[in-house]
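[1] Dropping the sequence and predicted coords here.
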Amino acid sequence: MFHGGRGYDHCATGAPAVPPGSPASCQRSHRPSSRFEWYLSDGGDPAELVSAWLSSNGLPVRKLGRSAEASHPNGAGTICGSSLYVSATAGSVMAGGAVGQPTPVPEIPDVVAVLYRHTDPAEVAGEALAALPDGDAESSEPTWSLGPWTDSWSAREHANAVRAVHDAIRRGDVYQVNVVGHASAPYTGDPGVALQRVTKLPGARYGGILTGRDWVIATASPETLVEVRAGRVVTRPIKGTRPATAVGRRELLASAKERAEHVMIVDLERNDLSRLPGTGPVRVDELFAVRRWSGLWQAESEVSAPIDGDLGLADLLRAVCPGGSVTGAPKLAALDVIAACEPVGRGAGMGALGWIGPDHVDLGLTIRTVAVTGGRVHLWAGGGITIDSDPAAEVAEAAAKAAPIRAALAGPGAAGEDRPPCG
């Protein structure tokens, strides 16, 4: 599970792979020094195992949010923080729920932590420059070619999954379930520049890249799964989507269905935070605020609680993973329905990816996220299903979420395809 060494801190192009959620002030003055990896087949409690590893490497993950006023050294060799990735499968294990179908990207571990140490910025810049090919990597992409997308289910099968959720709701098993589709495409050449385009999509709060020996995860996620900072724990669920037009914004604000779906997830997140040890009363700081991601309006809320005791990372992960906005309510019952409905595991999608610092945690939800391994690019997209959901509209919504990712991967001027993935 432990892997030492330099790590894999560059895309194939040589461009720096910026860790999602890492402090901007450190992104050119830190480098990976060692890593932790856990696969489902390893067994054990991944929340405790990764917490123990981070703690043994000097990060105060046993008492989160209690050192906000502390002074942390930032000289060469000192700890900057750690990237942390948790797959949807690992999150289900942490929550005690069904893990679903096998992942389509088995090369990617289910939990990854990469420890970063401060170094001389000039040294990092020199290494990045030496790794770049001749010419401007952003303007030359002669070797990249993306093949046709293949969906793991058809539009009809996706619609049937929506109907299966309706049946589960009528039985009283669940109130809402998020169903997710998967698509993959072959590629040739160097994916680095295309993945950098993904991370720069408008609204990508957690835009960044995590790399391994034979794989890359690139995310354009706008959603905060959980943040711990300055004595508070915060989650910002997103639920509700419309095209980013004036009409789309009005429709989203006026939709009783979207608001009801959103409020269900806000209530779920309130419950998740209320189960945390060492926290005070949970409150909703903002409800149904409309934000823009790429060409879409999305509704976001903020739920938080003060930290007034000892809160550890392991308990935090068990409470918030997998994210409520990509599971449903009640969470464990929703995971059962997901395992029965979805033909392919969620892999790198619908998990967590972000940063653990000496004085904060900032993890994004891996929506709007792609994985590259084995000569293929993979993506996932879906949406929340309530009793009022229209199957055809849900298929179209998933396609709308996947479309900007597909376009970023294809590149400027790429020919369109017959239909978008995951729809």
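    Great, that's in hand.

[2] Only C-alpha atoms from now on, for both contacts and neighbour counts.
    OK.

[3] Mind checking what helix or strand follows the host helix or strand of residue 50 in sequence?
    Using DSSP states H and E, the secondary-structure element containing residue 50 is helix 46-56. The C-terminal neighbour of helix 46-56 among helices and strands, as given by DSSP H and E, is strand 79-86.

[4] Now do that following strand and helix 46-56, the angle between them.
    On the basis of axes from the mean of the first three to the mean of the last three Cα atoms, to 10 degrees, strand 79-86 is oriented at 170 degrees to helix 46-56.

[5] Strand 79-86 packs against which elements?
    With contacts taken as 3 or more Cα pairs under 8 Å, 6 or more residues apart in numbering; DSSP states H and E, strand 79-86 sits against strand 111-118, strand 352-356.

[6] second one coming, line it up with the first:
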Amino acid sequence: MVHGTGPVDHCSSTPFGAPPAAPGACQARHHALRAFRWHRGDPGDPAELLSAFLADNGLPVRNLGRTDDKKKTFGDSTICGAALYVSADAGCVMAGAALGAPSPVPGIPDVYAVIYEHFSKNRPFGTPPLLLSPASHRLQSGLAWELGEWHDSWTREQHADAVSRVRAAIGRGDVYQVNVVGHASAAYRGDPAAALRRVAGLPGARYGGVLAGDGWALATASPETLVEVRGGRVVTRPIKGTRPATADGLRELLASPKERAEHVMIVDLERNDLARLPGTGPVAVDELFAVRRWCHLWQAESVVSAPLDGDVGLAELLRAVCPGGSVTGAPKLAALAQIAALEPVGRGVSMGALGWIGHDHLDLGLSIRTVAVDGARVHAWAGGGITADSDPIAEVDEAAAKAGPLRSALKS
């Protein structure tokens, strides 16, 4: 048996709703069947172990460029696809990078994949999957939601100091850019389901959804594509550059040399990540510095893509793109070493990958604007890219602006 596999912890019919990027045509038809789990410190290569698990369940992850509409069947059910979550820590392991501080939510696996099935017409509606077992530790289902005060893992002064230290590292030539992320948590009581659904429903959440496990759940309002494979092409859509969603904010974002330089640097990094993949053709920048809206913020997004001319497997793809360049920096391994030294609390469920793998496509969002609950506290992360021209206080304020909609959604 593949390491870490077993029954799923929650069925897709829980009050949390659908997982991120699950196909709309599958809503109310798919049911969780079995799951894969891998934690930081577990033996083995998580990319290879995950690939073996998904391949054994009929998903074409050994050659992502091949469209396969012949879904694998198990008894009277058909495998639809898999929800997939990969933490920033797991991405570091896959990339051979330095690991930072431990996650503040250690009960959540660093890799979690759930196989979903479609029942045949012969199975009575509502009959549970044979391999589905109930969770042994439930969240506070049915109780009134109450959120306590937020406690940041570092002060504004400490955050600003970290930005200054990155600027010093840039000045020494150690790195060109580093993404610095802060963490905050708050105690809660009651059922988190409605609050997590509000997070997933924030405006601009391209990957809005919830994934739940045994005594934990995470919700994302991510607007950013880490990697998508569809129609024989691999695509990433890095986001870098933020301003308030006002007319003045738009003008500032478009006119800012600092934001454009920061953005172009990450686009170049993503081009390099895709170019390192065996089996890809020429890498193209299909769109550069397009402005999109997320909640009350303007953000700059580009589209980078390449054709899949040969065999490209999931393990190779994850090693190439994880952790995402827009939440690490450049050069990526050097930036991750800075991050490991600077951030006092691990990135947990944030800054990883979260999405769906089907028979004919893969679509993983970057788990920014993502929160987690663990039965006692809710956790959130926010940060931004630091360059030589960054103003420390402005960077602290930008991180707070990104966290604001998440906190509001959780409180409502």
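    Yep, it's here. All figures in this text were calculated on a predicted structure; none of them were measured in a lab.

[7] just to revisit the earlier point, quick check: which of the helices and strands packed on strand 79-86 of the first structure is buried the most?
    Scoring these by mean neighbour count under mean count of other Cα atoms under 10 Å gives strand 352-356 as the most buried, with a mean of 30.

[8] which residues are in contact with it?
    19-22, 59, 81-88, 206, 225, 321-322, 361-366 (Cα atoms under 8 Å, 6 or more residues apart in numbering).

[9] hang on, the earlier thing: make CSV out of the helices and strands packed on strand 79-86 of the first structure and add distance to residue 396 of the first structure.
    Formatted as CSV, these follow (distance: least, Cα to Cα, whole Å):
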stretch, distance to residue 396 of the first structure
strand 111-118, 32
strand 352-356, 25
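
[10] Please identify which of those strands is closest to residue 239 of the first structure.
    Closest approach to residue 239 of the first structure among those is made by strand 352-356 (16.8 Å; Cα to Cα).

[11] Against the second structure, what's the mean shift for that closest one, could you check?
    When the second structure is overlaid, strand 352-356 of the first structure sits 0.5 Å from its aligned residues on average, using mean Cα distance after the TM-score superposition for the first structure.

[12] Show me what whichever helix or strand comes after that strand is packed up against.
    Using DSSP H and E, the next helix or strand after strand 352-356 of the first structure towards the C-terminus is strand 360-365. Packing partners of strand 360-365 of the first structure (3+ Cα pairs under 8 Å, 6+ apart): strand 224-229, strand 352-356.

[13] can I get the ones you listed in TSV with distance to residue 130 of the first structure?
    Shown next, in TSV, are those (distance: least, Cα to Cα, whole Å):
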stretch	distance to residue 130 of the first structure
strand 224-229	35
strand 352-356	27
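
[14] Which of the ones you listed sits closest to residue 202 of the first structure?
    Nearest of these (Cα to Cα): strand 224-229, 15.6 Å.

[15] Output the residue interval of the second structure matched by the closest one.
    Strand 224-229 of the first structure lines up with residues 225-230 of the second structure when matched by TM-score structural alignment.

[16] What is the longest strand of the first structure by residue count?
    strand 176-188 (DSSP state E).

[17] Report the mean deviation for that one after fitting onto the second structure.
    Mean for strand 176-188 of the first structure is 0.2 Å (mean Cα distance after the TM-score superposition for the first structure).

[18] looking at the second structure, where would I find the counterpart of that strand?
    Taking TM-score structural alignment, strand 176-188 of the first structure hits residues 177-189 over in the second structure.

[19] What ranges does the stretch 201-350 of the first structure have for its helices?
    For the stretch 201-350 of the first structure, the helices defined by DSSP state H, counting those that start in this stretch occupy 246-254, 256-274, 313-320, 331-341.

[20] Serialize those helices to a markdown table and add fields for distance to residue 195 of the first structure and mean neighbour count.
    Formatted as a markdown table, these follow (distance: least, Cα to Cα, whole Å; neighbours: other Cα atoms under 10 Å):
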| stretch | distance to residue 195 of the first structure | mean neighbour count |
| --- | --- | --- |
| helix 246-254 | 29 | 15 |
| helix 256-274 | 30 | 20 |
| helix 313-320 | 27 | 21 |
| helix 331-341 | 28 | 21 |
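
[21] Dump the ones you listed to a markdown table, plus distance to residue 305 of the first structure.
    Formatted as a markdown table, the helices of the stretch 201-350 of the first structure follow (distance: least, Cα to Cα, whole Å):
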| stretch | distance to residue 305 of the first structure |
| --- | --- |
| helix 246-254 | 26 |
| helix 256-274 | 7 |
| helix 313-320 | 12 |
| helix 331-341 | 20 |
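
[22] Out of those helices, which gets nearest to residue 389 of the first structure?
    helix 256-274 (7.9 Å).

[23] between that closest one and helix 331-341, how big is the angle?
    Relative orientation of helix 256-274 of the first structure versus helix 331-341 (the same axes, to 10 degrees): 120 degrees.

[24] mean shift of helix 256-274 of the first structure relative to the second structure?
    Relative to the second structure, helix 256-274 of the first structure is 0.3 Å off (mean Cα distance after the TM-score superposition for the first structure).

[25] hang on, residue 89 of the second structure is in a strand, isn't it?
    No. Residue 89 of the second structure: not assigned to a strand; according to DSSP: H, G, I helix; E, B strand; the rest coil it is helix.

[26] Next up, the contacts around it.
    So residue 89 of the second structure contacts 40, 99-100, 110, 347-348, 352 (Cα under 8 Å, 6+ apart).

[27] and with 7 Å instead?
    By Cα atoms under 7 Å, 6 or more residues apart in numbering, the residues touching residue 89 of the second structure are 40, 99, 110.
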